[in-house]
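Student: please work out how this folds:
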Amino acid sequence: MKILGFYDELWPYATGTDGSIKAHTSTSREPDTDRVRQYLDTGDLILAIMSNDPDVMGGDRQIFNGSSIRTDGEYLWRQDLGHYYDNYDLRLPAAFLAQVRELDYQVPEVSDGQAAEVDALVTPLLNP
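Tutor: Okay, here's the model as predicted:
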């Protein structure tokens, strides 16, 4: 299982992140940004966390339940990742984008084993 969007600002208690989210923005959008955003927003919800998270890029928006965790069985990500991808042209790994396109933007069904793997990986990162 790979963590998508493993940035300092989104995973403040984790070590070995990919650095600051601000270093992963682009000056151009993917042609299918809307479809990728929909994929991110509809990943299987594994861990629902009630929260009202600030926009870590400095925007005025608060993101409801942004800390919740979604997955497609291969990658996991915070629910607010779609917001950053869409609003700040966040660069996502080419392998992830290729997978999303190969799946025709449809999130596959996540098995109980995959859900348990996400839970085991994420729980220590959320609890300091």
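Student: contacts and neighbour counts: CA atoms only from here.
Tutor: Noted.
Student: roughly how far apart are Leu45 and Trp77?
Tutor: Distance, Leu45 to Trp77, by CA to CA, to the nearest Å: 10 Å.
Student: same question, Arg37
Tutor: With CA to CA as the criterion, Arg37 and Trp77 are 12 Å apart.
Student: which of the two has more neighbours?
Tutor: Trp77 (25 against 17; other CA atoms under 10 Å).
Student: check which element follows the strand or helix carrying that one along the chain.
Tutor: Per DSSP states H and E: Trp77 is located in strand 75-78. Sequence-wise, the next helix or strand downstream of strand 75-78 (DSSP H and E) is helix 81-88.
Student: quick one: contacts of the helix or strand following that following helix?
Tutor: Downstream of helix 81-88, the first helix or strand assigned by DSSP H and E is helix 94-102. Applying CA atoms under 8 Å, 6 or more residues apart in numbering, the contact partners of helix 94-102 are Val36, Tyr39, Tyr75, Gln106, Val107.
Student: how far does helix 94-102 sit from its chain's centre?
Tutor: Distance, stretch centre to chain centre, for helix 94-102: 14 Å (CA atoms, centre = their mean, to the nearest Å).
Student: and for comparison, fold this next one:
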Amino acid sequence: MIKRVGFFREFAPQDADPAAPSVHDAVRPYGLHDESGLLSYLASGTEIFSAMGAERDAITGDEWIPGAGSLVTDGTWMWPVELRHYVERYHAELPEEFMAAVRAARYSAAPVTRRRTEEIILEVFGRSSFAAQAFERQGADGFFTWYLSDLTSETCGRMLDSLAIAGLKARHPLTGDITLSAATGGSGGARPVRDTRPPPEVLADPAAGEVTLYLWFASDIFTTVGVRRPEGTTAAVVHSLAGLHEPEREQVVAALVRALDQLRTHCMGFVLDRADQP
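Tutor: This next block holds a predicted model:
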């Protein structure tokens, strides 16, 4: 089980724990003799979850901390990325058990293997949280639509292969799950689709309706692809950019362009709308 350190109750809501200690109680007038080594250790961990935006300093409110809410680990311990700010500015006191581990490692966190990273993320977030995130996320609009001719399960399979090579994969990078949804009327939003067929068959099947497949760029960054048929054999393949923030939005757009280049012989045109962030 991963050990947690530095999750003070004043931190971002997603990390808050009413039973956690207060950061105000951790403030010290001066730092440890090896505080510089501690700061180096906190900076050398492996980031396993990236949060966009920033949070105000929880003590004075006079400074913004970029990336607050992101999670870092050494494989045994996990801490929020903003912890380093509070150690550096306020000499925040940390548990002796953690400090002993830092000193034993000579102030440098060892690299964390991919397998261990996956174990930690699944322990912290749970397998089902990624699918839930896909259905609940809100954000700005924006889309990238390709107009393709003769979209069969074979050509749809090639399209998904091209997207995977470009970095947009149908299977979640940690859980391996595939998430399909279909639009519902009213305010119900999307609903999960239980279809055991391979995704290319589902997307290429006109009888399936407007089904959407979630494509993962990272464990917490995704876009969606859906197929509409405005007329005849022409298929409008619509990639949503909703909810993406910079720089992830441009990275996903670049991946879509790379994939489209592989399918240019079937492409009859495309439309890209980079909607402004709200």
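Student: so the longest strand that the second structure contains corresponds to what in the first structure?
Tutor: Identified as the longest strand of the second structure according to DSSP state E is strand 221-231. Aligned by TM-score structural alignment, strand 221-231 of the second structure falls on no residue of the first structure.
Student: stretch 88-108 of the second structure now?
Tutor: Using TM-score structural alignment, the partner range for stretch 88-108 of the second structure is residues 86-106.
Student: same for the top helix by length along the first structure, what does it pack against?
Tutor: The longest helix of the first structure (DSSP state H) is helix 112-126. Counting contacts by 3 or more CA pairs under 8 Å, 6 or more residues apart in numbering; DSSP states H and E, helix 112-126 of the first structure packs against strand 44-47.
Student: how big is the offset of the strand it packs on relative to the second structure?
Tutor: Superposing on the second structure and averaging over aligned pairs (mean CA distance after the TM-score superposition for the first structure), strand 44-47 of the first structure comes out at 0.6 Å.
Student: now do that strand: everything it contacts.
Tutor: Outside strand 44-47 of the first structure, the residues that reach it (CA under 8 Å, 6+ apart) are Ser68, Ile69, Arg70, Thr71, Asp72, Val107, Glu109, Val110, Ala115, Val118, Asp119.
Student: I'd like the next helix or strand past that strand.
Tutor: strand 52-54.
Student: ok, back up a step: common neighbours of Leu45 and Trp77 of the first structure, please.
Tutor: Ile69, Arg70, Thr71.
Student: narrow these to those in strands?
Tutor: Assigned to strands by DSSP E, the following of these qualify: Ile69, Arg70, Thr71.
Student: tally of neighbours for the last one?
Tutor: In other words, Thr71 of the first structure. Residues lying near Thr71 of the first structure (other CA under 10 Å) number 30.
Student: give the equivalent position in the second structure for it.
Tutor: Counting by TM-score structural alignment, Thr71 of the first structure lines up with Thr73 in the second structure.
Student: residue contacts, that match?
Tutor: Contact analysis of Thr73 of the second structure by CA under 8 Å, 6+ apart lists Gly45, Thr46, Glu47, Ile48, Trp79, Val112.
Student: re the thing from before, adding distance to Thr25 of the first structure as columns, could you present the shared contacts of Leu45 and Trp77 of the first structure in CSV?
Tutor: Listed next are these as CSV, based on distance: CA to CA, whole Å:
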residue, distance to Thr25 of the first structure
Ile69, 21
Arg70, 21
Thr71, 22
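Student: which one of these is nearest to Ile3 of the first structure?
Tutor: Top of the list for closeness to Ile3 of the first structure, among those and by CA to CA, is Thr71 at 9.2 Å.
Student: mind checking how far that closest one is from Ser51 of the first structure?
Tutor: 19 Å.
Student: next: Gly5 of the first structure.
Tutor: Applying CA to CA, the value for Gly5 of the first structure to Ser51 of the first structure is 18 Å.
Student: between those two, which one's more packed in?
Tutor: Gly5 (28 against 13).
Student: and that one, what does it touch?
Tutor: Taking CA under 8 Å, 6+ apart as the contact definition, Gly5 of the first structure lies against Asp18, Ile21, Trp77, Arg78, Leu81, Leu92.
Student: how near is the alignment partner in the second structure of it to Ser22 of the second structure?
Tutor: Applying TM-score structural alignment, one finds that Gly5 of the first structure aligns to Gly6 in the second structure. Computed as CA to CA, the Gly6 of the second structure to Ser22 of the second structure distance reads 10 Å.
Student: please name the nearest non-neighbouring residue to Asn52 of the first structure.
Tutor: In this structure, Asn52 of the first structure finds its nearest non-sequential neighbour in Phe64, 4.6 Å apart by CA to CA, 6 or more residues apart in numbering.
Student: spit out the contact partners of the one you found.
Tutor: Here Phe64 of the first structure is in contact with Met50, Ser51, Asn52, Asp53 (criterion: CA under 8 Å, 6+ apart).
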